[in-house]
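Novice: got a structure for you, letters missing:
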């Protein structure tokens, strides 16, 4: 009978009124690999944060249910507790020190030391680090993974793929390691490196180390995992041996549709579009945005359409508008109405009547300490000289017109406020998002990038935001490029939807295509019937 290492019993977690995990149950055997899959927001990260004792869990009231390790109930208050119990985690974001060598990073806080006269008197913290021994230890861990990395080289000089292996080598170097959680470990690896890692994971399992493997690459999940759990909306909707599942079935389970129910979404009335009238032509775009990988994106946007961009977290969808509008370093070529845009030059692009509603509404989108009317009018005033009046040849702000336009948007977007003079920081998240939209609409853009327009807002506010986008598209003939993690919203509003995976567009689909086709493209699988 299989020996159980980890057991979850009726685990649940809420952040305020938002329930992200409900009644989660599963077992993980010793020396077994468990695959964990699900769409963005399914609850994967929260579940792993609970197991690893991340502070955000304790700081928000803990969790319901029980987690058992080796049959004993655990409730780690921080990652140090988890590490001491033999549980390690390899995060998507690297936790390496660039100025240290590979060996120093792998053995950090686990160094072999040799005693000295001083340490005998003052304690072990004054012992001398045994560099030779630590080189041997780190080299052995790298050999276990089957990678050729020099432990004496500095991490700052390492390619991204090598850094991922260094992170994993550090975790298996820990004494008595029992379980390693791996969050998208192959996302930054080449195909060859990913194959090496898959073999390394099998080797680790063979020596008794259990692994929770999170990946959007469904083929890898099927290849390496013994069992697979599918999370959807915080619930375990499937828990089966991998040999009993296939890629299409996992994709269907992730999105929760495909049996005829809710297959069709209510879509906007389609207007006739001239497919030859290209308003924006994106060629070989790359963006250096932390946490996002935009490697080589090309797409042609038709004038008057709502063009959606979908994809899993970190795959590049957020990087596209942020790169083009100059938030992060960018390269490639983008033509707008047949003329090259000066990439990275935000002001010149805004002057071409290209606007951007950022996903970071508090950090980038709003002047939080200024009134609503200032926020609504600011870009149009700065870029287009709107809402200004001349007195004796000198330009002054026309606050009456600024308030007038803000009042119009407060009414049309149903912004809940005491008035246009209220400070933006006092508004709820949904109302702040509406102010960001109003700010963009006030510029009367010909093309509008809008990134995660409904993130963190309630259902009623979402409908108003989507209705506002549809209205400006139809009535003002504004071309919209909408980036969203909410596939059903994209399907309800867009004419076409591009799916980005690993920094490239994996395919472009009609919103009428099934959710499974979108899920397959997001996981890196090719499909038939796309609209490229």
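Specialist: Thanks, I have the structure now. Small disclaimer: the values here were computed from a predicted structure and weren't measured.
Novice: CA atoms for contacts and neighbours, from now on please.
Specialist: Noted.
Novice: Do I have it right that residue 11 meets residue 75?
Specialist: No: between residue 11 and residue 75 there is no contact under C-alpha atoms under 8 Å: 11.9 Å.
Novice: Alongside the first one, take a look at this:
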């Protein structure tokens, strides 16, 4: 199947998202669609699959003008979309999620459970993962939920597969397995539209690249005929210097100290400290317990034992509300379900943790709130029609910026960032890194959980490595290497 999109335009009210996009994806081709957050990539794919109607332009499928009524219609005709944000139902089992609207039934309408389980296991096995089909999807990590989404798409026998940030929450091993699957699909003539901000992946797995900027396709070329500098220049419209800014902050006193905290069956004997002005990275393989440790510190999950101190004083974060009162902020890995109120405005989301500071004589000072929100939106370059726009309508990267703005504005002393640049483009990444440096220069202590080893090595002062619920080592970044971090992450020892 060959897909051609010509001169596609789309506006939402006064917001012109697409202003003329051309892209052609051939059968058996892995075609990268690149651009900054808000460039219009996801909107373009939603038009292709019938979720949105185009305002102008043409869509040709194998040379014939074709338009789908909705994503289900597109899937029936061979186009499947793996979204960046998971579309699972948290309370339903893995099996039920995988076969939602595609149940296999017998003559009397009875579900063929054995056949469905066999198909589900086979498709998960293709990705090298073995997930319990009977557990609620909501109990799984973001990475495992992503694997389920990919496995669901493999079940559809698609002729064109759209992958939106498919590796954002996956481990290196899982990524390699996914790439094996992509190569196999390519050999079978499946066309793949691959949306990612990870340059190394694009250069490794994609045959062709189309770059979008501000709703226009600005360039298109075979991967073999370009380089990272050219792609970045086309994406951001300017040259980019060093990807990671230099860190010159000198750590101060201990801001947060964690002693022997334990959550039975998840992690135990966790000991570390983070200083004012320091970035302490937490690294490790998926499922090692990094996020779970942070959730317990922030009061989302219950601790069974141990002690947490802020500036030398013992605190008890039994709820997130108590953690916020203790000046701890938490940018969660799952921003969609836990970091934002999607139906509320950008302004309400940003102001929520700080609203108490704007109350005078029992009334909220609306002008002060508006000025506060406008300042943070400008500082973080949030692309939106205005502060009244709903958070759910923003691109993934801009949603991430809103969550960051929320915690920056609240004046936290310790900020936990769980995968802070997941799904964020190269330009916005640098903005987030610069912001992290600004915060540490002001004495904020940052704990950064990241699956990106380059990011860990490029943006931290020390690295705590977690393996199966234990910290196997805390090493200075200056002496760390990818090899030493991975050795600790797999249970090995490093001689310092």
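Specialist: On my side now, so go ahead. Only a predicted model underlies this, so the values are computations on that prediction, with no experimental measurement involved.
Novice: Would you pull the TM-score for this pair?
Specialist: Once superposed, the chains reach a TM-score of 0.59 (TM-score structural alignment, normalised by the length of the second structure), with 400 aligned residues with a C-alpha RMSD of 5.7 Å.
Novice: ok, back up a step: spell out which residues are contacts of both of residue 11 and residue 75 of the first structure.
Specialist: Residues touching both residue 11 of the first structure and residue 75 (C-alpha atoms under 8 Å, 6 or more residues apart in numbering) are residue 67.
Novice: now the helices: where do they sit in the stretch 1-150 of the first structure?
Specialist: Secondary structure of the stretch 1-150 of the first structure (DSSP state H, counting those that start in this stretch): helices located at 44-52, 55-58, 79-84, 102-106, 117-122, 131-145.
Novice: Of those, which is nearest residue 214 of the first structure?
Specialist: Across these, residue 214 of the first structure has its closest neighbour in helix 44-52 (8.0 Å, C-alpha to C-alpha).
Novice: For the closest one, give me the average deviation versus the second structure.
Specialist: After superposition onto the second structure, helix 44-52 of the first structure sits on average 1.7 Å from its aligned residues (mean C-alpha distance after the TM-score superposition for the first structure).
Novice: Could you list every helix and strand in contact with that helix?
Specialist: Applying 3 or more C-alpha pairs under 8 Å, 6 or more residues apart in numbering; DSSP states H and E, we find helix 44-52 of the first structure packed against strand 18-29, helix 55-58, helix 79-84, strand 87-90.
Novice: so which of those gets nearest residue 112 of the first structure?
Specialist: So among these, helix 79-84 is nearest, using C-alpha to C-alpha, at 17.3 Å.
Novice: before we move on, back to that, output the helices and strands packed on helix 44-52 of the first structure in CSV; the columns should cover mean neighbour count and distance to residue 71 of the first structure.
Specialist: Converted to CSV, these look like this (neighbours: other C-alpha atoms under 10 Å; distance: least, C-alpha to C-alpha, whole Å):
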stretch, mean neighbour count, distance to residue 71 of the first structure
strand 18-29, 18, 11
helix 55-58, 17, 22
helix 79-84, 18, 15
strand 87-90, 24, 14
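Novice: now the ones you listed in TSV, with distance to residue 415 of the first structure?
Specialist: Formatted as TSV, these follow (distance: least, C-alpha to C-alpha, whole Å):
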stretch	distance to residue 415 of the first structure
strand 18-29	23
helix 55-58	31
helix 79-84	42
strand 87-90	42
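Novice: quick one, which of those is nearest to residue 43 of the first structure?
Specialist: Judging those by C-alpha to C-alpha, what sits closest to residue 43 of the first structure is strand 18-29, at 5.7 Å.
Novice: which part of the second structure lines up with the closest one?
Specialist: Using TM-score structural alignment, strand 18-29 of the first structure corresponds to residues 15-26 of the second structure.
Novice: Just the residues contacting that stretch, thanks.
Specialist: Residues from elsewhere that reach stretch 15-26 of the second structure (C-alpha under 8 Å, 6+ apart): 1-11, 31, 38-40, 43-44, 57, 191-193, 210, 212, 214-217, 385.
Novice: Report the buried members of these.
Specialist: By neighbour count, with 16 or more other C-alpha atoms under 10 Å, those hold 1-10, 31, 38-40, 43-44, 191-193, 210, 212, 214-217 as buried.
Novice: So which of those residues are in strands?
Specialist: 3-10, 31, 191-193, 210, 212, 216-217 (DSSP state E).
Novice: Distance check, the residue mapped onto residue 236 of the first structure from the second structure against residue 24 of the second structure.
Specialist: By TM-score structural alignment, residue 236 of the first structure lines up with residue 217 in the second structure. Per C-alpha to C-alpha, to the nearest Å, residue 217 of the second structure is found 11 Å from residue 24 of the second structure.
Novice: Please apply the same query to residue 147 of the second structure.
Specialist: Here residue 147 of the second structure is placed at a distance of 27 Å from residue 24 of the second structure (C-alpha to C-alpha).
Novice: now do residue 121 of the second structure
Specialist: If you go by C-alpha to C-alpha, the gap between residue 121 of the second structure and residue 24 of the second structure works out to 34 Å.
Novice: Setting the sequence-adjacent residues aside, check what's closest to residue 129 of the first structure.
Specialist: The spatial neighbour of residue 129 of the first structure that comes closest, neighbours along the chain excluded (C-alpha to C-alpha, 6 or more residues apart in numbering), is residue 113 at 4.3 Å.
Novice: all strands of the stretch 51-200 of the second structure, in order?
Specialist: 56-61, 64-65, 79-82, 160-164, 191-195 (DSSP state E, counting those that start in this stretch).
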